[in-house]
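> Could you look at this predicted model? Sequence included:
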Amino acid sequence: MSVPDNIDALLAPRNIVLVGASDRNWSLRVHENLQRFAFGGPVYLVNPNRDRLWDKPCYRTLADLPEAPDHLALFVPAEQTLDILDDARGARSASLYAAGFGEGGETHGLERAARLRGILSRTRIAAVGPNCMGLAVGRSRLSTIPDEQLSALKPGPVAVLTQSGMLAQTLSRGVESTGHSLAYLISCGNQIGLTFADYIDRLAEDNDLRVVACYAEAVPDAERFFAAARKAKRNGKTVVLVKIGGSKAARQAALAHTGAMAGGHAAFDALAQEAGVVRVDSLEDLVEAVALLARAPRPRGKRVAALTNSGAIKSLLTEAADAAGVVFPTLSETTHGRLLAAIPDATPASIYDTKKTISTDQYLAGVRALHDDPNVDAVLVAEELPRAAGIDRKINNLRALDKWIATEAVKPVAIFSPITLSESAYMHEIRAELTGTPWLRDLSKSLRVVARTAMHDLPALQPGSITPERRAALQQLQRSRAGSAGPQALSEAASKQILSLYGVTLPPEEVVPGIEEAERAAARIGYPVVLKAVSADVPHKSDAGLVLLGLNDAAAVREAARTITSRCAAINARLEGLLVARQMSGGVEMAAGIHRDPEMGPVIMVSLGGVWLEVFADSAFGPPGLDLVRAKTMIASLKASQLLAGYRGAPACDVDALAGILVGLGQMALDFGDALDSVDVNPILVRPEGAYALDGLVVLGSNKTAREAAQ
């Protein structure tokens, strides 16, 4: 992806023009911050009703300025914002504070939003907002954020991006409380101008940066967002974010706030993991993740070792491990020996209780032994900073640990306090001195952050290319959909025909036109059989009584066929034929499909199937184009995986066959692209040998060109 032309003009403009400058709006605070942070270029004021302001000349229009404007900070309403941008006199960037651009779906606001997109596209102005609080950049000493308490930014390892203006201030102070300054603070607003993807793509090129912390309500372009995150990952940086979308109410609130639709967490996570994005659940966890990643590499996994001198802390760590998602592993024999040599009277374990304050040599030897163990991914050291001078041994230990972390540690090693404490001036002084050590606050939060930031070392996805028969089927569907609008459900028979092209195994079955043909098909297939209506008018046939089970002879098939014909007529559903299938039993009923998230696009789903799909919240999601490794990981994450493994003496089911269906659906999602709305394969009977799709529903999307259809 390419960064918009003028994004560097946004981050480091030649001059700034405060349009609508006045003592009665945010412009005063912005002007004061620009002076306080010593912005290097001219700052011009524009207000047609003033000649001078803050001992500076005030110009009537942009045309009256002594030089061409570069960055416009627009402290004017939405309509005026549009008019000024429409004739921006060559300005390359802008901060757009005004709301009224479609928040909540208001008609005039949506019209303004469309006009704004057109203006920005034509002028190539790189704009932050609208409905935002501007941005601040340490390297250029720029701030268009109207926060009188904002601290000076400077180049360093942390950037903050947020859709919320108020949270820009909150998060900046939260990060500062961990001892870090910000390099960038960007209030993105509605993202009609630049998006998260644009900022992350540019920030990925900043050599000083290590972590980009985000609060996101909606991601306007998921594909570009994750491409930017992958670029950041390649360059040694991590995107960590709090994402709205965990509930329907939250998604509606996000729509009202920014005018953009938020998707669900499960769909986001399915794609985020591939891109190296870390999603956390709260702003506090976001700040702690910054504290860890600004000074330490990401953990390679969720296996944690801890050093403490408190039995209570050991108990609390053990208690919190499962909820946090970490494991305290068994240590190697070599590590046992090293720990015994360091502190003979302490019992070696991955939660290593030294029982007392120990010497610096012992302290470092213990941490080093835990760090070097091949079964450990991260080390946490329980400490509370002294509130006043006088505890020299503890301070010496911390100084020695800080030096070792900065020069030798290759895994994350962090100090954590059992609870969050307010800091005395002396505590703050000591922590500021120890610049190589990540400092975390609160035991449970520290474990959660380690678990969430842990890397997932999976091979890169290598999706296959579309085969000739799949392309032919897709092109045929595209032709049949010509001129149509809106989603269209295919019949079960048509759906299964497509699914079979993607390796989805079907039971022995035939589609026949009438009753006599159904009898002959049942004899060929073998009793007992199932009889179903073939009708695109009825996607959920069981609910309409159009699926009849347990047919053991020809008479039962005849009676079932008459019943189905009568029921279709009663609901005015077009009967295209009858599907006769062998009734299969044994195994576990699962479900799989392709779900199109309104924000993230298509994701692959697997869950417990049959009537239990909507009863139990036991689903897992993966990316389009997933491989067998990811498919099996999805299945293993389900509670239903215990049933598949053979619960209470039942035979184990063919998980490989189920995983193969997921891989096929993943390729189908890539091949069909926007031509596909959703796929529902439910139930899938997973037996000791094989997995069979007993039903399937393919819903075509609106009439758009799919990725391969025109090739």
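Now that the structure is in, tell me what you want to look at.
> Could you use CA atoms for every contact and neighbour count after this?
Will do.
> Do me a favour and get the end-to-end distance for stretch 442-461?
In stretch 442-461, first residue to last residue: 37 Å (C-alpha to C-alpha, to the nearest Å).
> What residues of that stretch count as buried?
Going by neighbour count (16 or more other C-alpha atoms under 10 Å), the buried part of stretch 442-461 is 443-455.
> Take those residues and keep only those in strands.
If you go by DSSP state E, the buried residues of stretch 442-461 have nothing in strands.
> Break down the stretch 551-700 of the chain into its helices, ranges please.
Ranges of helices within the stretch 551-700 of the chain are 554-570, 628-636, 641-644, 655-672, based on DSSP state H, counting those that start in this stretch.
> I'd like those laid out as a markdown table, including mean neighbour count and distance to V534.
Listed next are the helices of the stretch 551-700 of the chain as a markdown table, based on neighbours: other C-alpha atoms under 10 Å; distance: least, C-alpha to C-alpha, whole Å:
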| stretch | mean neighbour count | distance to V534 |
| --- | --- | --- |
| helix 554-570 | 17 | 10 |
| helix 628-636 | 19 | 31 |
| helix 641-644 | 19 | 31 |
| helix 655-672 | 24 | 23 |
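> Can you tell me the closest non-neighbouring residue to A228?
What sits nearest to A228 in space, not counting adjacent residues and going by C-alpha to C-alpha, 6 or more residues apart in numbering, is D201, at 4.6 Å.
> isn't the one you found right up against K231?
Yes - between D201 and K231 there is a contact under C-alpha atoms under 8 Å: 6.9 Å.
> residues touching P329, list them.
Counting by C-alpha atoms under 8 Å, 6 or more residues apart in numbering, P329 makes contact with R303, V304, A305, S350, N375, V376.
> re earlier: wait, which of the helices of the stretch 551-700 of the chain is closest to G526?
Nearest to G526 among the helices of the stretch 551-700 of the chain is helix 554-570 (10.7 Å), distances taken as C-alpha to C-alpha.
> hmm, back to that, taking the buried residues of stretch 442-461 one by one, which sit in helices?
Per DSSP state H, helices hold the following members of these: L443, S444, K445, S446, L447, R448, V449, V450, A451, R452, T453.
> what sits against the second one?
Meaning S444. S444 makes contact with L317, A320, A324, according to C-alpha under 8 Å, 6+ apart.
> If we use 7 Å, what do you get?
Contacts of S444 were listed using C-alpha atoms under 7 Å, 6 or more residues apart in numbering, and they are A320, A324.
> ok, now the last one?
Under the criterion of C-alpha under 7 Å, 6+ apart, the contact partners of T453 comprise V278, R298, P299.
> this is the comparison structure:
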Amino acid sequence: MLKKFFTPQKIAVIGASGDPNKLGYDVINNLLRFEFPGSIHPVSKSYNEILGVTCHVSIEDLPDDIDLALVIIPAKAVPGVVEKCGEKGIRNIIVMSGGFSETGEQGRMLEEKLKETAQRLGVRVIGPNCIGVIDTHTPLNTTFIIGMPEKGEIGFISQSGALVVAVIDWAAGSGIGFSRMASLGNQMDITETDMIDEIGQHRETKVITAYAEGITDGRKFLQKATEISLSKPFMILKGGQSDKGALAVSSHTGALSGSNDAYNAAFRKAGILKAENMEVMFDSARALAWQPLPKGNRVAVLTNAGGLAILTVDAIEKNGMEIAPLTEETKSFLKTRLPAAASVNNPVDVLAGSGPAVYGLALDALLADETVDAVVVIQVPQDWFLPSGLAEVVAETSKLHRKPVLTSIMGKESSKEALEILNKRRIPNVPFPERTAAILQYMVERKDWLDLINEEQVTAFDDMTETPQKPSGADELAASQQWEALAGAYDIPLPEQDKASDADEAVGLSEKIGYPVVMKMISEKFTHKSDVGGIKMGLNNEDDVRNAWNEITAAASDAGAELQGVLIQKMLTGGQEVIIGIKQDPQFGPLIVFGTGGTEVELYKDIETAIAPLNEGEARRLIASTIAGRKLKGWRNLPPADMDAVVDILIKMGNLAAGHPEIQEMEMNPLYVLEQGKGTYAIDIRGALRSS
């Protein structure tokens, strides 16, 4: 438990200073200025007292029951200080000092020494190289920065101290309040997973937000994040989303599914909402903390300005939601009560001459409409009534219904009082109405994830902690790289096929299997054999087979490759080609990818990624998220394909990935999907083991 980092009774400040230009002074000043209710114990040999607080000359001179120590001294002295703190019985330390692993090899070695010292003495450490923590409800501000966020319900965790500083300054006066904030620094000991657990259990925290550049232990993080997401919304702004550092190995799977795809898949699995930017994250967090979730994705827009309503409608539809159709009863009601020129279709435009009373009447009607799941209220400033009057009406009307209401009461000076009212009444307001679309999209995403979890009566956490049972002999097959045999061990269907070492044997196998057949080059040199003429399709007789043998032999010779025979395979027709692949991600473990397969996989890049293993609901959602999945339902001249069989293969491949971490990647491209009820076949399988 990390509770004492946020609710200590006695704090020691090691490196305290009476010099207003020193960080050790700023920390003492913040503890006092923001009314920390406990006692403060500065440690300093240079000062008898700082800001009226008596100093201690050494750590040994401190009381025996210090809950938390703040360390702000040169890096080289930190391990020794932590040693003394541990011997004194202090078990919670925030090391704000920089000069550790972020500075290079020498700093890394110093950090290792600090870590060893802390572990040996049973001391928990936040940092080093951080700015500390804040709890607005204690209240507690251990940082050296200027300012304190407003008291609220949003928890914020950051791997960047500078971002915490920026957020506090940006949020001032915005109506966005925080419960707890934590800067983690180098995460030598306490990680983002530890901190989301602590803040997630905090009663005053209703929504957790985080800025993360990386995850320390991906699977552990997912398990804890899933537990938290079941009870509280969790949003992350991910830094460093480029895939340039992703390792692309021999298969399409490795090349097409990068590190950002892995993070996206992990966040979806755990119900984490991935923010696109900081502004949207905190706007959405406030709405998630204050408003009920919508029951669906149908939105009504109430406005006094047509142009802004159009922009808002565009944004709503762009974010995947719908404009509520409104019932005829609602339209008739509005028509008899709004100005004659007003629009009673959605968006509902009450015109510039309408005041708070008309807004309230229309808002009540929209919220009562069964086709409406959420309402956006837009108001352009008018010179004949105060925005505060509208704010009161919106707040009173919205509390009569269990549907989310977002406002965009525009203007700055004229709307100050209105915004204070809305914040007090827990109605989120944004300065430009298009921003409401992204907020509502996150609210719908949250609602959909909770619905799916409840529907399946199983959590992603259960999936990740249960190791799938492996078929007998599967380990030996994986170790020997017999990919077709390994697939067979997991009951993944293969077309009838066999290997031939010369033309005569190829003819004999073709006649045994039955024409038409496909001939494929067997050579370790080529991953994509079609690129060098190594695959011949539609072979209908002996002459076709012998000609194909000669052409493949010549192709191998021209490429300077050793031909190790050919594979004769029954040719299938009338189906669709998809790709299913697995890979091991360095942070989140086994992944599974699905999308459009065949020779055009890299052209279309219709690929989506999920965390393995999968349950049936997750498999179906993965399929539905791709163009390939939409085609499988039936497309133009293509009849519906055997979707159930594809789901079955995805689940089996997910189990294979989770059960065989020694397999770096493996893919079936294509998996040939026949018509509904006729099954699937893995046409081509390749893979690679992890390098030791």
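In hand now; what should we look at? In this text, all values refer to a predicted model and were calculated from it rather than measured experimentally.
> so P683 of the first structure sits right up against G609, yeah?
Yes - P683 of the first structure is within contact range of G609, at 5.3 Å (criterion: C-alpha atoms under 7 Å).
> returning to that earlier point: and which of the buried residues of stretch 442-461 of the first structure is nearest G174 of the first structure?
Of all those, G174 of the first structure sits closest to K445, with 14.8 Å by C-alpha to C-alpha.
> Aligned to the closest one, what sits in the second structure?
Using TM-score structural alignment as the criterion, K445 of the first structure maps onto R435 of the second structure.
> ok so, going back, output the helices of the stretch 551-700 of the first structure in CSV, with distance to V211 of the first structure appended to each entry.
Converted to CSV, the helices of the stretch 551-700 of the first structure look like this (distance: least, C-alpha to C-alpha, whole Å):
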stretch, distance to V211 of the first structure
helix 554-570, 59
helix 628-636, 26
helix 641-644, 35
helix 655-672, 31
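> of all these, which lies closest to T123 of the first structure?
Per C-alpha to C-alpha, nearest to T123 of the first structure of the helices of the stretch 551-700 of the first structure: helix 655-672, 34.6 Å.
> The closest one to helix 628-636, inter-axis angle?
Interaxial angle of helix 655-672 of the first structure relative to helix 628-636 (axes from the mean of the first three to the mean of the last three C-alpha atoms, to 10 degrees): 120 degrees.
> So what touches helix 655-672 of the first structure?
Applying C-alpha under 7 Å, 6+ apart, the contact partners of helix 655-672 of the first structure are 463, 466, 502-504, 593-594, 602, 604, 624-628, 631-632, 686, 690-691, 706-708.
> switch to 6 Å and redo it
Y502, G503, V504, P624, G625, L626, D627, A631, K632, G690, A691, A706 (C-alpha atoms under 6 Å, 6 or more residues apart in numbering).
> can you map out the strands along the stretch 301-450 of the second structure?
322-323, 348-349, 374-379, 405-409 (DSSP state E, counting those that start in this stretch).
> Likewise for the stretch 151-300 of the first structure?
158-162, 184-187, 211-216, 238-243, 278-280.
> Dump those into JSON lines; add distance to V534 of the first structure and mean neighbour count as well.
Output for these, formatted as JSON lines (distance: least, C-alpha to C-alpha, whole Å; neighbours: other C-alpha atoms under 10 Å):
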{"stretch": "strand 158-162", "distance to V534 of the first structure": "50", "mean neighbour count": "26"}
{"stretch": "strand 184-187", "distance to V534 of the first structure": "53", "mean neighbour count": "28"}
{"stretch": "strand 211-216", "distance to V534 of the first structure": "44", "mean neighbour count": "25"}
{"stretch": "strand 238-243", "distance to V534 of the first structure": "42", "mean neighbour count": "25"}
{"stretch": "strand 278-280", "distance to V534 of the first structure": "44", "mean neighbour count": "22"}
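> Mind putting these into CSV with distance to V410 of the first structure?
Listed next are those as CSV, based on distance: least, C-alpha to C-alpha, whole Å:
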stretch, distance to V410 of the first structure
strand 158-162, 20
strand 184-187, 27
strand 211-216, 18
strand 238-243, 17
strand 278-280, 20
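> who wins for proximity to D51 of the first structure among the ones you listed?
strand 184-187 (31.1 Å).
> The second structure: matching residues for the closest one?
Alignment of strand 184-187 of the first structure against the second structure: residues 180-183, by TM-score structural alignment.
> Give me the mean deviation of that stretch from the first structure.
In the superposition with the first structure, the average deviation recorded for stretch 180-183 of the second structure is 1.1 Å (mean C-alpha distance after the TM-score superposition for the first structure).
> Pull the distance from that stretch to the chain's centre.
What separates the centre of stretch 180-183 of the second structure from the centre of its chain is 20 Å, taken as C-alpha atoms, centre = their mean, to the nearest Å.
> Same check on stretch 521-537 of the first structure?
43 Å.
> got the contact list for that stretch?
490-491, 546-552, 573, 575-583.
> residue closest to the middle of the second structure?
The geometric centre of the second structure, computed from its C-alpha atoms, lies nearest to F267 (C-alpha atoms, centre = their mean), at 2.9 Å.
> Could you report the distance from the alignment partner in the first structure of it to T258 of the first structure?
Under the alignment by TM-score structural alignment, F267 of the second structure pairs with A272 in the first structure. A272 of the first structure is 22 Å from T258 of the first structure, where distance means C-alpha to C-alpha.
> Assign a three-state SS to the aligned residue in the first structure for F5 of the second structure, would you?
Matched across to the first structure, F5 of the second structure falls on L10, judged by TM-score structural alignment. Of the three states, L10 of the first structure takes helix under DSSP: H, G, I helix; E, B strand; the rest coil.
> L10 of the first structure against S93, yeah?
Yes - L10 of the first structure lies in contact with S93 (C-alpha atoms under 6 Å); the separation is 5.0 Å.
> Having no further points to raise, I will conclude here.
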